[in-house]
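Enquirer: I'll drop the sequence and a predicted model, then ask my questions.
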Amino acid sequence: MPHHPPQAEEELAVLDALLADLAPDAEHLLPFLHRVQERLGHVSPAAIRYAAHAFNLSRAEVYGVVTFYGDFRESPVGDTVVQLCMAEACQAVGCRDLATHAESSLGVQLGETTRDGRVHLEAVYCLGNCALGPSVRIGDDVHGRVTAAAFDTLVAAATSTRGAA
């Protein structure tokens, strides 16, 4: 049996637990990857190899699924993910200005994580809240008609909640 560093052994144990109640059929690949993303925050190269073996697929097939769906991440991001809708409906009501404010407020560009690792800011292209743009999703919560001041308040609340947990 190959020797794995302690961190790799811990990840393998987590992956084993996430797979435990799923049949090794390719139809369960997406539920497994969602579990991995939720538990580990991203789908690592080790998780891609693991899934390929577990579901009898090539690593390329699993990697193709991970890269096809925008919600999967291949590397860790900040503790709090803040998504700004940049779709046309939100552009019509000021999301570009909101994005400029968000980048300035957090000191990062879209697609980056703050230096302290607390907030990851990213663009998305529709949160399904078109009538209430500009829209922002923080975690699982979607907020509409977000102003610069509301953005700062929402991010502060989300990061203070995370820090206290």
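Expert: It's in. Only a predicted model underlies this, so the values are computations on that prediction, with no experimental measurement involved. Residues are numbered from 1 along each chain as shown.
Enquirer: every contact and neighbour count from this point should use C-alpha atoms.
Expert: Will do.
Enquirer: neighbours around Arg145, how many?
Expert: Counted with other C-alpha atoms under 10 Å, residues neighbouring Arg145 total 19.
Enquirer: dump the residue contacts of it.
Expert: Residues counted as contacts of Arg145 (C-alpha atoms under 8 Å, 6 or more residues apart in numbering) are 132-135.
Enquirer: which one (most neighbours) among the residues you listed?
Expert: Most neighbours among these, by other C-alpha under 10 Å: Ser135, with 30 neighbours.
Enquirer: nearest residue to it in space, please, no chain neighbours.
Expert: For Ser135, ignoring the flanking residues on the chain, the nearest one in space by C-alpha to C-alpha, 6 or more residues apart in numbering is Gly144 at 4.5 Å.
Enquirer: repeat for Phe72
Expert: Closest to Phe72 by C-alpha to C-alpha, 6+ apart is Val66, at 5.7 Å.
Enquirer: below is structure B, check it against A:
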Amino acid sequence: MAAYPAWDPDGARAIVSRLAHLEGATLPILHALQEEFGHVDPQAVPLIAEALNLSRAEVHGTLTFYHDFKTTPQPARVIKLCRAEACQALGCEQVVETLAREHGIACDDHHRHDAVVETVYCLGNCALGPSALVDGELIGRVDADRIAGLCQGRTQ
């Protein structure tokens, strides 16, 4: 599980300055900020807009269009559970229902502080579904008990 430093406007400015020369720099800057801080604080919008001569609306639109960009600090562990058709055929919806019913864990509920289970559509591991991405590692044949254990900080 990644531990990120607190949002730092000076550190953010340094990242923006370092990448502003790139063609199409908005996405590389957003990715770098999220990689550094674990999220892109809304304070970054005017910094990026000014550096790239864009409107704040353009930067905000890019930030909010892509679901992987987060504007608030995230839980210590984010588990991405595939809910695409192949994983549905292999039982992912039963995993989701059991997580909610037996473990009190709802997919896409960002109110938990220790972990969150997010829905994604296709991790490219269809033959071993249901699949999940945990701390950057792809795992297959997950069930509700395994996901609940991962939410509680147990290893894969």
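Expert: Received it, and whenever you're ready, just let me know what you need. What you see is a predicted model, and the numbers here were worked out from it, not measured in a lab.
Enquirer: distance of the residue lying farthest from the centre of structure 2 relative to Val45 of structure 2?
Expert: In structure 2, Asn53 marks the outermost C-alpha relative to the chain mean, sitting 27.7 Å out by C-alpha atoms, centre = their mean. Distance of Asn53 of structure 2 to Val45 of structure 2, given as C-alpha to C-alpha, to the nearest Å: 12 Å.
Enquirer: can you classify the residue at minimal distance from the centre of structure 2 by secondary structure?
Expert: Closest to where the C-alpha atoms of structure 2 average out (C-alpha atoms, centre = their mean) is Asp68, at 4.7 Å. Following DSSP: H, G, I helix; E, B strand; the rest coil, Asp68 of structure 2 is assigned to coil.
Enquirer: thinking again about what came up before, the residue nearest to Phe72 of structure 1 -> structure 2?
Expert: In structure 2, the residue matched to Val66 of structure 1 (TM-score structural alignment) is Leu63.
Enquirer: share the number of residues neighbouring its match, please.
Expert: 21.
Enquirer: contacts for the host helix or strand of it?
Expert: For Leu63 of structure 2, the element it lies in under DSSP states H and E is helix 56-65. The list of residues contacting helix 56-65 of structure 2 from outside it, by C-alpha under 8 Å, 6+ apart, reads 26-27, 30, 45-46, 48-49, 69.
Enquirer: export these to JSON lines and tack on neighbour count, secondary structure and distance to Ile105 of structure 2?
Expert: Listed next are the contacts of helix 56-65 of structure 2 as JSON lines, based on neighbours: other C-alpha atoms under 10 Å; DSSP: H, G, I helix; E, B strand; the rest coil; distance: C-alpha to C-alpha, whole Å:
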{"residue": "Thr26", "neighbour count": "21", "secondary structure": "helix", "distance to Ile105 of structure 2": "35"}
{"residue": "Leu27", "neighbour count": "14", "secondary structure": "helix", "distance to Ile105 of structure 2": "32"}
{"residue": "Leu30", "neighbour count": "26", "secondary structure": "helix", "distance to Ile105 of structure 2": "29"}
{"residue": "Val45", "neighbour count": "21", "secondary structure": "helix", "distance to Ile105 of structure 2": "33"}
{"residue": "Pro46", "neighbour count": "16", "secondary structure": "helix", "distance to Ile105 of structure 2": "36"}
{"residue": "Ile48", "neighbour count": "26", "secondary structure": "helix", "distance to Ile105 of structure 2": "36"}
{"residue": "Ala49", "neighbour count": "18", "secondary structure": "helix", "distance to Ile105 of structure 2": "38"}
{"residue": "Phe69", "neighbour count": "19", "secondary structure": "coil", "distance to Ile105 of structure 2": "22"}
